[in-house]
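In: Sharing a sequence plus its predicted fold:
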Amino acid sequence: MQINTTFFKLNKIPILLTLASLLFYFSFAYNLTRSDYVKLITLFIALCYLAFKLIQIIGYNFKFLLVVSILSRLIFIVAIPNLSQDFYRFIWDGYLNLNNLNPYLFTPTQLVDQTINIPNKHLLYNKMGWLSNANYSNYPPVNQLCFIIANLCPGQSILSSVIGLRLLIILADLGIILIGSKLLLAFNLPKSNIFWYALNPFIIIELTGNLHFEGVMLFFFILGIYLIYKNKISLAGVCIGLSISIKLIPLIFLPVLLKWFLKHYNIKKTIQFYSIIALTVLITCLPYITTQFIDNYSQTIALWFNNFEFNASIYYIARHIGYKLTGYNQIAIIGKFLSITILLIILILSFVRKTETLKQVFTTCLLAFTTYLFLSTTVHPWYLSTLVLFSIFSNYKYPLVWSVTIILSYLAYINTNNTENLWIVFIEYLIVYLVFLYELLQPKLSRNQ
């Protein structure tokens, strides 16, 4: 008892900050609608402040912050996501797989009136929204496996599947904390840096809360980097391949890794690494591969560049110019042009920037993915998860700033039409670009990256 009293006295402020944080997370999870923008932003900003103070005050106590990170995620365990509806499609795809139906060959609209064993079928269909139910699945094969596992949780309710999805994401985040902290020590960086990811309210809400699988993808990717550091190249290739088969994002980082491999290994070893990645992806795709699968999946991915737009920056400027010149939205042309521009800039970054160390690889990957987001037509909040994680291995802080300002993108849902206020988008990006350019132009930062 004396020990507990002493512990409380020594850690009174961190404990009180933790309790306040957990109460705010509870309110966020169970007593918030995304249209209640005042409460949404107030809670989010408060949580960001509390996380900052916790790391500032007790960043040296790894175990304490690890416990806070876990508790913050467990608060959401039986909460139905209130800021995203994507999980309804995850559950739907999981049940299609369990019915031996290929989610890349059938849209929900084609199947909703068919006799298929999908619990809560019509509710899932209606809740996922028209954008999802009218299109083929765009979630890669290992992500589909996660959906299957989640639906195997006891019970056939939406909540049981949500708990299954959430447990997978929490386990992935715990893996990131473990592997990430080891890499930080290897790079001679503070071990506590990992909590800028693990305690970041944006990460907790978007991944554990809203059930986005960027965290699972990042776990396999960072595990792959750690295995490269340990010189276990074959296993690293498998992990990178699995990360691609959860989300396609790591494809962007393959050119960056190529330069590092060519410097540290011979051509044969480099070819071996990339062959294992390709083989892993191919094996995960085998249960789904048909000619129609390739056509449908490529068309679905193309939609994100040529048809959809949300929370963009440079694209919105290009769109405005297109309207002025032609009188209508030129997204198809602009989207293709920006895609080519993204590819060229990433290739230039990959082969021009220094990537002598794995720490420099992370920084170049950070800048490559920043390029992708700055030039994309669609930037959903959870896309930033990758930037937040990579930033802890660098001196750049703009991803952390962006993880705060990104909450403004949810103000699009305060009206019934879910239309964006471009002045709000402008404010979000003005802050991000100013911090980004300030850091980019700092000679000290550039030398150390």
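Out: It's in. This is a predicted model, so every value here is computed, not measured. Numbering: from 1, shown residues only.

In: Going by C-alpha atoms from here, please, whenever you check contacts or count neighbours.
Out: Fine.

In: can you map out the strands along the protein?
Out: Defined through DSSP state E, the strands belonging to the chain form an empty list.

In: show me the contacts for the residue nearest the centre of it.
Out: Residue closest to the mean C-alpha point of the chain, counted by Cα atoms, centre = their mean, is residue 214 at 3.4 Å. Going by Cα atoms under 8 Å, 6 or more residues apart in numbering, residue 214 touches 207, 247, 382-383, 385-386.

In: Check residue 217 too.
Out: So, once contact is read as Cα under 8 Å, 6+ apart, residue 217 ends up touching 242-244, 246-247.

In: ditto for residue 342
Out: Here residue 342 is in contact with 371-372, 375 (criterion: Cα under 8 Å, 6+ apart).

In: try residue 213
Out: Under the contact definition (Cα under 8 Å, 6+ apart), the residues listed for residue 213 are 143, 169, 207, 246-247.

In: of all the residues you listed, which comes closest to residue 12?
Out: Looking at the contacts of residue 213 and their distance to residue 12, the nearest is residue 207, at 29.4 Å (Cα to Cα).

In: Put this next to the first one:
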Amino acid sequence: MSRLLWAVGIMAAAAGFFFLFQTTRSDTVTLLSLWGILFLLYGIAIRDWAKVPFKFLIGAAVVFRLFGMLHFPNLSDDVYRFIWDGRLLAHGYNPFLYLPSEILTTAIAFQAGLTEALFQKLNSPDYYTVYPPLLQGWFAAATTLGETEWATVFWLRLPIFLGELATLWLLYQLLNILGKDQTQAQRGVLLYALNPLAIVELVGNLHYEGLTICFLLAGLYFYLKQKQTSSATSLALAAGVKLLPLIFIPALLNKKDWEKSLKYVLTAGVVFLLPFLFFFNLTIIENISTSLDLYFRRFEFNASLYYLLRGIGTFVMGYNPIATIGPLLALVSISLILFFSWSKKLKLSLPERWLFALTTYLLCATTVHPWYIVPLLALSVLSRFRFPIAWSALLPLTYVAYGQSGFQENLWVVAVEYLVVLGWLGWELSHNKSVKEFRQ
């Protein structure tokens, strides 16, 4: 192995260490500098990967994720809601029924160990939890196994770390199934395994998209292996971690065999809904619906189409029309997802249909945090498209919003991000044979 690649590895380890253990999201200059270094080193490693044994690079990817197991999340405060919900459930209280702000001074909070200090760290104390029952069960287990916040965070992270290991294996297997040779398969796995955004945002900052990706790829793997029940179960588990994978089901339906499709949907539906039975209460439906409605109507961060329409709407109407634009974009998103899932004119593989379904959702969303696109990154490895890799390099720029003076989003940064990503996507589409055939 060349001295250059040894230097790249050492620099990546050093930059990763300082990033995880010495940086906060309000340290904008340091944060972006380290992101820049990490992505530069990532580019060099991907360019020269063939000069290094594949197992060595995979080992490095695993070690970098192990680094993430050893620090407290520094770029996201979602972990505190995980702990809050977990302590509630561990003490026998249904987390879907209580607003943190309503129970802080009650006996419930006292019995569950929900302190004022923990409450102050929550980013949405006036919203009902939206984390599905499958996650809630693990939150409760983690808070039981870990007596301190640090110990709890370790247990909360463990499934994500194990899921990432499974994801690397699944990507390699799927690339083989899709007809890639060994060299192509190895490079594809490394595109995901060494990507700084995937490493930092999943294990490092404790986002369960890592577990979602694992179940999602397992669903695809079993589907291509003609194991429908296992596929439906895996996809249901992915949706049980994050609701979003439900958008991938339409692409799996076979219009020529509705009986088979119905069996698939019913299997996935039963597995997905089963954990809800342990929490069943009519109030839950109302509370989750309320929080999801607020998500689409009030939350806004790093959006593309929404910001454009918001600007036009504000200019015309004199106020922010998010209450109207959010649901409208959701309908547009659903329509386009169905188009990409079912269009016969588009010569896309199943992973590519999923890729564009998710891309559509993200472009229509009112909120796009950096970790939201990591599943897109995994799907891109299985496709002919690489624009998610460019997106992963640009998304860290959104942390500019968390400066020393408080949260303030810079729309110029957002504009640059989406212009580059959409430009890259446009270039790839213009050079894609299936798209050319569709236009003709």
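Out: Nice, I can see it. Just so we're clear, the structure is a prediction, and the values are computed from it rather than from any experiment.

In: coming back round to it: what would the contacts of residue 342 of structure 1 look like in TSV with distance to residue 218 of structure 1 and neighbour count?
Out: Shown next, in TSV, are those (distance: Cα to Cα, whole Å; neighbours: other Cα atoms under 10 Å):
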residue	distance to residue 218 of structure 1	neighbour count
371	18	17
372	17	21
375	22	21
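
In: quick check, nearest of those residues to residue 278 of structure 1?
Out: Sorting the contacts of residue 342 of structure 1 by distance to residue 278 of structure 1 puts residue 372 at the head of the list, at 22.3 Å, by Cα to Cα.

In: Residue in structure 2 paired with that closest one?
Out: Alignment note (TM-score structural alignment): residue 372 of structure 1 maps to residue 361 of structure 2.

In: Can you tell me, leaving aside adjacent residues, what's nearest to that match?
Out: Counting by Cα to Cα, 6 or more residues apart in numbering, the nearest residue to residue 361 of structure 2 once its immediate chain neighbours are dropped is residue 333, at 5.4 Å.

In: quick one: that neighbour from residue 407 of structure 2, how far?
Out: 28 Å (Cα to Cα, to the nearest Å).

In: Same check on residue 174 of structure 2?
Out: 41 Å.

In: which one of the two has more residues nearby?
Out: Taking residue 174 of structure 2 and residue 407 together and counting by other Cα atoms under 10 Å, residue 174 has the greater number of neighbours (22 against 12).

In: Quick one: residues contacting that one.
Out: Neighbour list for residue 174 of structure 2: 221, 382 [criterion: Cα under 8 Å, 6+ apart].

In: ok, 10 Å please
Out: The neighbours of residue 174 of structure 2, taking Cα atoms under 10 Å, 6 or more residues apart in numbering as the test, are 180, 185, 217-218, 220-222, 224-225, 351, 381-382.

In: what's stretch 216-230 of structure 1 aligned against in structure 2?
Out: Residues 211-225 of structure 2 are the counterpart of stretch 216-230 of structure 1, counting by TM-score structural alignment.

In: in that stretch, what counts as buried?
Out: Of the residues in stretch 211-225 of structure 2, 211-223 count as buried by neighbour count, 16 or more other Cα atoms under 10 Å.

In: Where in structure 2 does the helix ranked longest in structure 1 align, residue-wise?
Out: Ordering each helix of structure 1 by length in residues (DSSP state H) puts helix 158-186 first. Correspondence between helix 158-186 of structure 1 and structure 2 is established over residues 149-177, with TM-score structural alignment as the criterion.

In: Next: stretch 275-289 of structure 1.
Out: On structure 2, the counterpart of stretch 275-289 of structure 1 by TM-score structural alignment is residues 266-280.

In: Check which residues of the matching stretch are buried.
Out: Those buried within stretch 266-280 of structure 2 under the rule 16+ other Cα under 10 Å are 267-269, 271-273, 275, 279.

In: what's in contact with it?
Out: Defining contact as Cα under 10 Å, 6+ apart, one finds that stretch 266-280 of structure 2 is touched by 93-97, 132-137, 228-241, 243, 246, 249, 260-263, 284.

In: change it to 8 Å
Out: Outside stretch 266-280 of structure 2, the residues that touch it by Cα under 8 Å, 6+ apart are 94, 96, 132-134, 229, 232-233, 235-237, 239-240.

In: Alright, calling it a day.
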